[in-house]
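Visitor: here is the input, now give the coordinates:
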Amino acid sequence: MATTQECRSALDKLSDNLARADDGVRGAVALDRSLSCHIADLDVSFTGRLTAGRIDVVETLNGSPRERAEIRLAMTGDDLLALVGGELNFARAWATGRVRLEAGFRDLLRLRKLL
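Guide: You can find the predicted model right below:
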């Protein structure tokens, strides 16, 4: 089972990967939106912003996020590590319910480029 620190490091690595991505991916995440990532098996949430193609984690909370973010992710810690490590395909994980992504319709249209 992944630890809270491993999950935080994975989000930092994901942010670095997004910042170095090609123009198509960077364009898909060139949003300024509040973001939360709930790690279900640890009952921990990371909250912050997706801005300028980077994820800026501001707070780590026990339990669910206090406020509803504009982009919301939920998964297990092991799935987060597998996604960032390239061992788990996001589209397949989302389609099978291993990863939940909730956002407004326009944001989902933009984020689909990541799939």
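Visitor: when you work out contacts or count neighbours from here on, use the C-alpha atoms and nothing else.
Guide: Will do.
Visitor: can I assume A30 sits in a helix?
Guide: No. Counting by DSSP: H, G, I helix; E, B strand; the rest coil, A30 is not part of a helix but coil.
Visitor: what about the host helix or strand of C37, distance to the chain center?
Guide: Using DSSP states H and E, C37 maps to strand 32-39. Put simply, strand 32-39 sits 7 Å off its chain's centre (Cα atoms, centre = their mean, to the nearest Å).
Visitor: and the angle from the following helix or strand past that strand to strand 32-39?
Guide: Next helix or strand after strand 32-39 toward the C-terminus (DSSP H and E): strand 44-51. Taking axes from the mean of the first three to the mean of the last three Cα atoms, to 10 degrees, one finds strand 44-51 and strand 32-39 inclined to each other by 160 degrees.
Visitor: here's the other one to compare against:
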Amino acid sequence: MATEQECRKALEQLAQRLAANAQDARSRLDLDRTLACRITDLGVAFHARLLNGQLLDITDGDDPRAKIALITTSDDLLALVAGTLALPQAMAARRVSLKASPFDLLKLRKLL
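Guide: Below is the predicted model of the structure:
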């Protein structure tokens, strides 16, 4: 099981990766949404803002009003960010749950 610090670092790495590809990310995902990342095995959560393909303002704690929620375990979060676990397969295996409106799910699919 990964630690809370490792999960936070993984989210920060994801934010950096999106920032490094800002032009491409912006063209693929032009949303302005709140995002919650809930880590089930640690009982912790993080929240951030997804704006024009960028992950901004990563903060500790849950946002129950978040428009998009990613629910997974700590190890699966690290594997997703590292690229060793593909999101579609993880969702099919119920290792990851992504809750969002149908419109947002279609938009998020562009990142896969």
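Visitor: quick revisit: give me the mean deviation of the strand holding C37 of structure 1 from structure 2.
Guide: Compared with structure 2 after fitting, strand 32-39 of structure 1 deviates on average by 0.4 Å (mean Cα distance after the TM-score superposition for structure 1).
Visitor: quick one, what contacts the aligned partner of L18 of structure 1 in structure 2?
Guide: Counting by TM-score structural alignment, L18 of structure 1 corresponds to L18 in structure 2. For L18 of structure 2, the contact set (Cα atoms under 8 Å, 6 or more residues apart in numbering) comprises A25, G53, Q54, L55.
Visitor: just put those residues in a markdown table and tack on distance to L85 of structure 2.
Guide: Compiled in a markdown table, the contacts of L18 of structure 2 are given as follows (distance: Cα to Cα, whole Å):
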| residue | distance to L85 of structure 2 |
| --- | --- |
| A25 | 20 |
| G53 | 21 |
| Q54 | 21 |
| L55 | 20 |
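Visitor: which one of the residues you listed is nearest to G61 of structure 2?
Guide: Of all the contacts of L18 of structure 2, L55 has the smallest distance to G61 of structure 2: 15.7 Å, by Cα to Cα.
Visitor: V81 of structure 2 is in contact with L14, isn't it?
Guide: Yes. V81 of structure 2 is within contact range of L14, at 6.3 Å (criterion: Cα atoms under 8 Å).
Visitor: identify the contacts common to those two.
Guide: Counting by Cα under 8 Å, 6+ apart, nothing touches both V81 of structure 2 and L14.
Visitor: tell me where structure 2 has strands.
Guide: 32-39, 44-51, 54-60, 68-72, 96-99 (DSSP state E).
Visitor: first-to-last residue distance for stretch 16-26 of structure 2?
Guide: End-to-end span of stretch 16-26 of structure 2 (Cα to Cα, to the nearest Å): 14 Å.
Visitor: tell me the buried residues in it?
Guide: Within stretch 16-26 of structure 2, the residues scored as buried using 16 or more other Cα atoms under 10 Å are L18, A19, A25, R26.
Visitor: of the contacts of L18 of structure 2, which are still contacts in structure 1?
Guide: Of the contacts of L18 of structure 2, the ones still in contact in structure 1 (both residues aligned by TM-score structural alignment, their matches' Cα atoms under 8 Å) are A25, G53, Q54.
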